[in-house]
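Engineer: Structural data only, the sequence is not supplied:
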């Protein structure tokens, strides 16, 4: 049956007792609406006439029917649009959930929720994976807690109960045991969801698999312990070796100095001086090796005591006086205003550092002056060694204080040292609370500056009333 016949059949029975013109208008309204639900609207309009017998013309009746049908069409159109929008939003939300799940799986992070009223647990798929399970119905609270290592379980329970009582968030690390027996390290963090009256209602949190990180840290700790053990063994070996060599070296040096005092030919004296110079160089190297082993072992030998500043500087100059005289270099000392005549310092370490600096300056200076000066530097003391030597190239200024920095391109160059002196001197300076720095212009000389603290307990005598200027020509 076609649409027109269907409408005709229903309206003939619906509008019994209505004139032909009224039925035609109703048919026209129903036909124009184009939808079957207008029949229900027409029936509604008919009931209105039954309850309120107001004389209306049938054209008005038809218009009312059309208006009601139009409103219904508009409402259904809006409902259809809303349905389509909801479907689109649902698809977008599903896509975001998929991305979220992928991110959780890749980062080994899962989320979970615990209802504090019912103890009902929710786990995300990633949370199941971290616990070594396939996604399924979440476990009970007791079963979830039983995943934790027996030694960590009581702490986990206490933490959850504390959050239940106080509403405070928490974060902890613990171990879990998977159904396969694997131990995994996890980090759990949660915040508390409260009702309108502030009562804790649920815990919402995340769990992060930290197993790989813990394994890496364990490897690093093992490597550190091995390195410390090797360093300790090396330090002990160096210390023992230097002590064993020191005794025969002292004997060799002593007899060489006695030989120098005997009646010798010019050639024999030159050979003896070479033996003495080489023995002293080796003796300095042994001292450096011993100091290095002590520093690396964390047992530096620093002994503070009363030290005369002027006497200390003169003794340092004396060690290089012979070489300076041979090269025609002038050695000068100077003590500036404000420097106390006596200070509390490790005299042996101070002398060791300054001897190294002066010796280097004399070796690398062919003509001119090498000066050793002491001055007041703010709250501390400053000892500077200035020379008119070759200076230091810019690219080497930072490396001269590192071990094994010497240029080995010319192994026969007598100016090349072991690379221990300056590095050792800086470390000793820092062990005494100071530092060792350098300023240099290539081709114009260098200034090495040793700074040491000048605390009240280090100064044992009042500040000298007058400046002391001492000059010594080699």
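Structural biologist: Here it is on my side, so go on. Remember, it's a predicted structure, so these values are computed and weren't measured experimentally.

Engineer: C-alpha only now, for contacts and for neighbours.
Structural biologist: Noted.

Engineer: How about the contacts made by residue 183?
Structural biologist: Taking C-alpha atoms under 8 Å, 6 or more residues apart in numbering as the criterion, residue 183 is in contact with 175-177.

Engineer: Residue 414 and residue 357, how far apart?
Structural biologist: 17 Å (C-alpha to C-alpha, to the nearest Å).

Engineer: between these two, who's got more neighbours?
Structural biologist: residue 357 (24 against 8; other C-alpha atoms under 10 Å).

Engineer: Can you give me the neighbour number for residue 473?
Structural biologist: Residue 473: 13 surrounding residues under other C-alpha under 10 Å.

Engineer: List the residues that contact it.
Structural biologist: Residues in contact with residue 473 (C-alpha under 8 Å, 6+ apart) are 330-332.

Engineer: List the contacts of stretch 130-142.
Structural biologist: Applying C-alpha under 8 Å, 6+ apart, the contact partners of stretch 130-142 are 108-110, 114, 119-125, 128-129, 147, 176-180, 209.

Engineer: Go through the protein and flag its longest strand.
Structural biologist: Using DSSP state E, we find that the single longest strand of the chain is strand 183-194.

Engineer: putting a second one here so we can go through both:
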């Protein structure tokens, strides 16, 4: 309580001493406080990124705090010097000096906050309170240093106000320091404003505190204004201010110098790093062209180490850099040619290699010397790329110029505005390129397109662009002369980064010649198709016209042969029948060739017996060979399988042609038919001892209508189609056929077919010739009376009831009046033909819901399309003319789905009349092997057979002998052998085994 009473004044009646101030010193005190505050803030402002050292930052903060603290202290005592009191005043030296400590601490606090990049409002308030309190502590400590005879007390209100003023103004000064940064003022302006506020805070606190001071006592009457002489205070303020101001400036100068040195060092390091790590070669020169510095990249480019070139002339590296007069090379060569822009030149490596460079030169005029900085880039790779690009450009240009068409780039608009067009457009259109180019085109390419094609090709292009695919066009244009030209175009769209269409690129070819050729080919094809159609029509008509009378000739000949005739009549009829069948074979050959050329022949792959086929061929051609006194030998591979899958009909056709030709062209010797197994192939060969084939005709022997020569045709006849058909059928079966021949000595024809072996024949697929027919009611429809008469005769002999009509209309009427089991319908008839008649009958059956009547087509045509047409019209079977009775009955059985019995001939059992004697049996045992071996070879030993017949005549039934002789005469050797084995078994002749 005593301390407070000694500090504050509570008695308002106490006598106060009068006091006054010197205005000049007041202003000086304020300016000193502002000056010291600004100096301190300026010092702290240097503590930025450049002063990264903690020591530097502390030194700056310490110097600034010392300057500000000294300023606060100096301001206070200058203010005290301006204060005039009517008594003698002195100051305690110790307290006067100690009073600087609070201001220094306050300055440290204030400047520590100012040095921060940002400050929070809480930190702002705390800092302002601490700074204001420190200023107040300094002021009142300095006041306590006064020594006088009067009492010093303070008004509590104004005392508190002084502290409050110091705090508020300190907060304000800190806020101003950070707030001004948002106004983007310069550093000096913001420092001056913040220093002024801080100085006013110091001055404001001081003079508010002085206003709170109360001096109690009586005036000294002997005191005058000049009697007070505070020499110490004046000296202390002066020395302290000067010393610490000098220290502050020294620190400031040191910091600035150090910053400058660091900046220079950093700049030098940065520049050296740039030069050292630069990709380009960098080196410096003096005015004499001597190299002063040489970086790492320059070492790599030129191949020299830096110590090898420093001090050497630049001509060592770049001879072109120097002119003839070395003394003015900088002015006229380097500076005149290379400085500023850089130029291409050539450098030389340490190994002497010459390479292209880009050289740029910088010139610097230094106080002591002039230097040049040279930047060198190795452009070898760039030059290689440029060369490659030039070559590529030349290739593309050459390609574009040599493309047999027009290359273009255009915009996707209504006019297809041309961006690029090759010179070939003039050849195509007759107009030069300039006529189509912007900015003032004389015409647009799209206008040359024939109007009928524009919309179509526009739609194609648009669709291709939408689907981002290439487009292909064919269209017509009108050239300069008005000629129509066909063009083929191929192109695609080029798209930008946003998917927009930039251009259409493509090529246009003149295909007028190709289109004309296509048109010519089309006309030729039409002519060829017409010719083929005419040929087919001719063959069909020829087949019909020939087969129709042949039907009657062969049919009635067979009818006559089945009756009782004299021997010479039978001979004559057989000649007629043979000639008719020869003519029929000729016709079939022609038709077969036509069908094979047309590709109308289809193979039927079924299981068949190869042994049976060989036996039948042996029987057929053995007789023909015997008639020419030729030996016909059949040799069969013992490892050969019996059953195979294939088209036995076509195989028979090939072998029949080859064996028939061999016998026909052989007058003396023999014919050998050989069958061998070769892997998955069956190798047929037919060897003869005939006339042979000339060497120059061998390669044409399989061509149509080709024989050995004209004399051969005259002598032996024939069309030359047999070998052609063999070749075509062999190719169709994916086999091989070839011939070996020596003129005058004979020929060997080879056929290799890929036949698949099988185990047995499906019994349901065997062709049966003898059927159990019910008595049928048959309707025959044919416009040819002789055909209907023949059919009626043949079918009536089989026990059937036959009705005959001659037109389609009559057939429909007859069908509606009566019920028939089957109808034989001729296809080609005047009026309503057979096909239409069949359709009418089928429609009637469907309408009336009656049972379907089988219809068998009768036609002289043998083409597959005719069979298909008959089937489509509703016919159930197909029989070709001339009529073959077994074939007709087989087709009839197939249509009626009748069960057949074996077609083999009914066997005649051997019945002995008189048993042969023992001597006859012995002779028979000798004859049997001779006869059987001959049968095996396909020949007939007549003497042995006659002797055998002499031995058994009268001892066995005549019927057995007749059947045996019939088998021999028909070359049915397998059947004849079977009869002989049956005979030997029946007569119990030992030593003969089948």
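Structural biologist: Nice, I can see it. All values derive from a computational prediction rather than experimental measurement.

Engineer: sorry, back to before: need the contacts of residue 473 of structure 1 in a markdown table (columns: neighbour count, distance to residue 42 of structure 1 and secondary structure).
Structural biologist: Shown next, in a markdown table, are these (neighbours: other C-alpha atoms under 10 Å; distance: C-alpha to C-alpha, whole Å; DSSP: H, G, I helix; E, B strand; the rest coil):
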| residue | neighbour count | distance to residue 42 of structure 1 | secondary structure |
| --- | --- | --- | --- |
| 330 | 19 | 126 | strand |
| 331 | 23 | 124 | strand |
| 332 | 21 | 123 | strand |
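
Engineer: Nearest to residue 70 of structure 1 among the residues you listed?
Structural biologist: Using C-alpha to C-alpha, residue 332 is the member of the contacts of residue 473 of structure 1 that lies nearest residue 70 of structure 1, at 112.6 Å.

Engineer: Map the closest one onto structure 2.
Structural biologist: With TM-score structural alignment as the criterion, residue 332 of structure 1 lines up with residue 633 in structure 2.

Engineer: give the contact list for the alignment partner in structure 1 of residue 705 of structure 2.
Structural biologist: With TM-score structural alignment as the criterion, the equivalent of residue 705 of structure 2 in structure 1 is residue 404. Residues counted as contacts of residue 404 of structure 1 (C-alpha under 8 Å, 6+ apart) are 418-420.

Engineer: which of the residues you listed count as buried?
Structural biologist: 419-420 (16 or more other C-alpha atoms under 10 Å).

Engineer: tell me, the helix or strand residue 343 of structure 1 falls within lands on which residues of structure 2?
Structural biologist: Residue 343 of structure 1 is located in strand 342-345, with elements delineated by DSSP states H and E. Structural correspondence for strand 342-345 of structure 1: residues 643-646 of structure 2, per TM-score structural alignment.

Engineer: Contacts for that stretch next, please.
Structural biologist: 604-611, 755-761.

Engineer: distance from it to structure 1 after superposition?
Structural biologist: Compared with structure 1 after fitting, stretch 643-646 of structure 2 deviates on average by 2.4 Å (mean C-alpha distance after the TM-score superposition for structure 1).

Engineer: Tell me the counterpart of residue 407 of structure 2 in structure 1.
Structural biologist: Using TM-score structural alignment, residue 407 of structure 2 pairs with residue 111 in structure 1.

Engineer: gap between the closest residue in space to its match that isn't next to it in sequence and residue 132 of structure 1?
Structural biologist: Residue nearest to residue 111 of structure 1 in three dimensions, not counting chain neighbours: residue 206, with 4.2 Å by C-alpha to C-alpha, 6 or more residues apart in numbering. Separation of residue 206 of structure 1 from residue 132 of structure 1 (C-alpha to C-alpha): 16 Å.

Engineer: In strands, which of the contacts of stretch 643-646 of structure 2 appear?
Structural biologist: Cross-referencing these against strands under DSSP E gives 606-609, 756-758.

Engineer: Which pair of the residues you listed spans the longest distance?
Structural biologist: 609 and 756 (12.1 Å).

Engineer: So which of those two has more stuff around it?
Structural biologist: Counted by other C-alpha under 10 Å, residue 609 of structure 2 and residue 756 do not tie: residue 609 has more neighbours, with 18 against 15.

Engineer: helices and strands around the helix or strand containing residue 176 of structure 1, which ones?
Structural biologist: Per DSSP H and E, residue 176 of structure 1 falls inside strand 170-177. Judged by 3 or more C-alpha pairs under 8 Å, 6 or more residues apart in numbering; DSSP states H and E, strand 170-177 of structure 1 is in contact with helix 150-166, strand 183-194.

Engineer: ok, and which of those has the densest surroundings?
Structural biologist: Of those, the one with the most neighbours on average (mean count of other C-alpha atoms under 10 Å) is strand 183-194, at a mean of 19.

Engineer: how big's the offset between that one and structure 2?
Structural biologist: Relative to structure 2, strand 183-194 of structure 1 is 5.2 Å off (mean C-alpha distance after the TM-score superposition for structure 1).

Engineer: Run the chain-centre distance for that strand.
Structural biologist: Per C-alpha atoms, centre = their mean, to the nearest Å, the displacement of strand 183-194 of structure 1 from the mean C-alpha position of its chain is 23 Å.

Engineer: do the same with stretch 404-422 of structure 1
Structural biologist: With C-alpha atoms, centre = their mean as the basis, stretch 404-422 of structure 1 stands 37 Å off its chain's centre.

Engineer: again with stretch 337-351 of structure 1
Structural biologist: How far stretch 337-351 of structure 1 lies from its chain's middle: 40 Å, per C-alpha atoms, centre = their mean.

Engineer: Many thanks, have a good one.
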